[in-house]
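> from the sequence below, what's the structure:
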Amino acid sequence: MSDVKKVVLAYSGGLDTSVIVKWLKETYDCEVVTFTADLGQGEEVEPARAKAQALGVKEIYIEDLRETFVRDYVFPMFRANTIYEGEYLLGTSIARPLIARRLIEIANETGADAIAHGATGKGNDQVRFELGAYALKPGVRVIAPWREWDLNSREKLMNYCEEHNIPVDYAKNKKKSPYSMDANLLHISYEGGVLEDPWSEAEEEMWRWSVSPEAAPDQATYIDLTFERGDIVAIDGQAMKPHDVLSYLNRIGGENGIGRLDIVENRYVGMKSRGCYETPGGTIMLRAHRAIESITLDRESAHLKDELMPKYAELIYNGYWWSPERKMLQAAIDQSQGSVNGVVRLKLYKGNVIVVGRESEDSLFDASIATFEDDAGAYDQKDAEGFIKLNALRLRIAAKKGRLDD
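Down below sits the predicted model:
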């Protein structure tokens, strides 16, 4: 272990990563650099500086990455209408490649030999952090304390703090949530506690970003979202930066009981896991994006995107953001978004996101053809007969051979 002289640690300032700082110094006899990212988790990140200094850390990085996160990671993902296993909007997954990138960049800037993270050996995050790190710096050394130490309980962690004079008294005095939570501008997740029983309903007091649909206002809220090349650029006609768009939608969505999700998902490491998520802004974005695509995308392009999306979602969930196949899919997705421009009007009501209008100068919807009234010869209905018979030809042949019998 003597070959490790300096380590860059993804540092939250909480109990686990504070222990990791001391453990790295003791176990590897190395210098520790801390990196704390503000991804819109809703808590101040600056206090991490004082905590790191109290642990003897000399090089401390604290960065506001909210705009980068939404512009370069969340928005590109939503251009694909991405959901994992039909439900999960990938709030945790999409944050990891950005953190991995900054860990590697800081390691290069500081001359560090290794990076470290606080992800456990049972979860997906260890995979996401490390696949990203190896893709960006193939020879990097990765240290994952949870796979090395025996401090596998909160009690053991607290005892370690007492033995090594680690200043985390705030953790003792602070009421600990029974849930393991992760938050950023896209979502907040909950695992553990009563959620480990898939039959147990989540407690109402667990939810932090949204009211229940039952408690949402009785009056619907209307909003207009303006899209350019597949991204939301304005709300109700007011131009906004990407991270401001998502912040606004989180607030208004949460007020209307939108974005709660309770699922059992299949982790990449092999186990099933029950988790609850609040993604109010993302839920609104997904519905609106599909609505604007419904009038601006060609049928076959839209259908092909839907076929590619599950693979794209799986790549992000499993940690392959930096892979050549994800980049290839992203290029195809982004190419499809050139005409995805216009405005979508939504009605938000008691947990529901209802599309009530959509318009675009790039719309492929032609009322003169789609009308049930006289179309002035725009569409000859007699042509449908030959179309149907040609498409039925293989079915008729198979039926004559008895191939279609039950």
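> contacts and neighbour counts: CA atoms only from here.
OK.
> this protein: helices as residue ranges?
Counting by DSSP state H, the chain has helices at residues 15-28, 47-54, 66-69, 75-78, 96-110, 125-136, 154-163, 169-173, 242-255, 280-296, 299-318, 324-336, 367-370, 383-400.
> what's the angle from the longest one to helix 280-296?
Using axes from the mean of the first three to the mean of the last three C-alpha atoms, to 10 degrees, one finds that helix 299-318 and helix 280-296 are set 160 degrees apart in direction.
> following up with a second sequence; could you model it the same way so I can compare the two?
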Amino acid sequence: MAKDLVILAYSGGLDTSCILKWLIQKNYDVVCYMADVGQNEDFKKAREKALGVGAKDVIVEDLRKEFISNYMLPAVQMGLVYENRYYLGTSLARPCITVGLVNAAKKLGAKYISHGATGKGNDQVRFELSAYSLWPEGKVIAPWRLPEFFERFQGRSDLIEFAKQENIPVSATPKEPWSTDENIMHISYESGVLEDPGAIPPSGIFKITRDLKQAEDYPSVIDINFEKGLPVSVRIPSGHEKSLVLTDPLAIVQTLNKLGGQHGVGRIDIVENRFLGLKSRGLYETPAGTILHVAHVDLEAYALDREVLRVKKYLQDKMADFVYNGFWFSPEATYTRKCLELSQETVNGMVTVHIYRGNVTILARKSSASLYNKDLVSMDIAGGFSPEDSTGFININALRLKEYARFSKQSK
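Sure thing, here's the model as predicted:
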């Protein structure tokens, strides 16, 4: 009888390699799926490892451009920041990867997809809600939620012992005492020695951003162009007559990651609220994302009506929650995304940014169309504004305050 086919989200690490062997022992055929979203990974070596363990096949798909164009840059456009600090690097990658997983499952006629996300984390929710949105008839095998798996493998030592028994290659390099998730937008660090929020992170933990003491001694000044809220080009003075102009989204992100990293831009150390109700501590470095977000916020304030900006702020906070919690493909997220995109119709122009020693500072902004009226706001000319009108404006707004003062006096 033919075996059921499982598409496994595979990283090449200890956990998913052991899950691969465990699924095979449970009498499944397994095809491993690896998405290249910009992580530092030896995909050839991981492929060979999976085939050696017993995978029927290994799919490696380059999703870097897809991730940047359809997830990262739209997040900049929408202004998505979870709890005012986290730029959602991991959260945005999960629906992107799930699309690839589900497409592979449909193409190969698989019955299941599987992943190595833990039972306490956010990723299990993000993967599975995305999968069920895209593939309602599909099924998910989540080993870390199955008693027969988590009771057998209660920690890394149990996995290592199993790997030795099954001749699964285990890295000779000691594992860092924390977990890492990496893509082209960011790197996150959590768990292990970082679980104590009062503990200072170990020296040298960050991979792509320099400590401020080792940051570049000279500032970088760049111009970022936006069309409908999306960054479309970056101009970087090269020291020669002609500046370096980047228009390819992948090149923009790669270059700003390098530039921001050299200046120590984009590091945060936060305690956040997981969807399951737990608080967790996370360290993140997001150089390109930080630079683009700061520039976009400035241009948006320049271009948008005041009340539209405030409504948009409410919607972007809701959308950030949707993304963090795994609802990228939900009807509420689709609706909110369309509203946010509509708000960006007039967010067009250029922002000049100063990058230095961990800071991203705005120097100037320009736009062919803006609500900024230089004559109207000038202190040197009237510009069509009647100062005497301010008296009535103040009186009307003071009326409520005067009445409250009267009420407060009576209540004492």
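> just the TM-score for the two chains, thanks.
Once the chains are laid over each other, their TM-score by TM-score structural alignment, normalised by the length of structure 1 reads 0.95; 400 aligned residues with a C-alpha RMSD of 1.8 Å.
> looking at the helices of structure 1, spot the one closest to E85 of structure 1.
helix 299-318 (7.5 Å; C-alpha to C-alpha).
> can you list the buried residues in that closest one?
Neighbour counts over helix 299-318 of structure 1 (16 or more other C-alpha atoms under 10 Å) mark 302, 305, 309-318 as buried.
> and if you look at stretch 102-113 of structure 2?
102, 104-105, 110, 112-113.
> next one: stretch 199-212 of structure 1
Neighbour-count burial for stretch 199-212 of structure 1 flags 202, 207, 209-212 (criterion: 16+ other C-alpha under 10 Å).
> what about R152 of structure 2, how many neighbours?
12 (other C-alpha atoms under 10 Å).
> separation between it and P143 of structure 2?
As judged by C-alpha to C-alpha, to the nearest Å, R152 of structure 2 and P143 of structure 2 stand 11 Å apart.
> ok, now N257 of structure 2?
Relative to P143 of structure 2, and taking C-alpha to C-alpha, N257 of structure 2 is found at 35 Å.
> circling back: from the buried residues of stretch 199-212 of structure 1, which two are the most distant?
A202 and W209 (14.4 Å).
> chain neighbours aside, what residue packs nearest to T352 of structure 2?
Excluding the flanking residues, the one nearest T352 of structure 2 by C-alpha to C-alpha, 6 or more residues apart in numbering is D223, at 4.5 Å.
> what of E182 of structure 2?
Q39 (5.0 Å).
> counterpart of that neighbour in structure 1?
With TM-score structural alignment as the criterion, the equivalent of Q39 of structure 2 in structure 1 is Q41.
> wait, doesn't that match sit right on S189?
No. If you go by C-alpha atoms under 8 Å, Q41 of structure 1 and S189 don't touch, sitting 10.9 Å apart.
> how close does the most centrally placed residue in structure 2 sit to V323 of structure 2?
For structure 2, G89 is the residue whose C-alpha lies nearest the centre (C-alpha atoms, centre = their mean; 1.9 Å). From G89 of structure 2 over to V323 of structure 2 the distance is 10 Å, taken as C-alpha to C-alpha.
> what sits against V269 of structure 1?
Going by C-alpha atoms under 8 Å, 6 or more residues apart in numbering, V269 of structure 1 touches 122-124.
> of those, which stay in contact in structure 2?
Here is what carries over to structure 2 from the contacts of V269 of structure 1, by both residues aligned by TM-score structural alignment, their matches' C-alpha atoms under 8 Å: 122-124.
> save the residues you listed as TSV, and put in neighbour count and distance to G342 of structure 1 too.
Shown next, in TSV, are the kept ones among the contacts of V269 of structure 1 (neighbours: other C-alpha atoms under 10 Å; distance: C-alpha to C-alpha, whole Å):
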residue	neighbour count	distance to G342 of structure 1
K122	15	44
G123	15	40
N124	19	37
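> redo those as CSV? Include distance to E63 of structure 1.
Below are the kept ones among the contacts of V269 of structure 1 laid out as CSV (distance: C-alpha to C-alpha, whole Å):
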residue, distance to E63 of structure 1
K122, 28
G123, 25
N124, 24
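> quick one: which of those is nearest C161 of structure 1?
Nearest to C161 of structure 1 out of those is K122 (C-alpha to C-alpha; 23.5 Å).
> nearest residue to that closest one other than its sequence neighbours?
K122 of structure 1 sits nearest to V269 (C-alpha to C-alpha, 6+ apart), 7.2 Å away.
> counterpart of that neighbour in structure 2?
Aligned partner of V269 of structure 1 by TM-score structural alignment: L276.
> what distance do you get for that match to P74 of structure 2?
Taken as C-alpha to C-alpha, the span from L276 of structure 2 to P74 of structure 2 is 26 Å.
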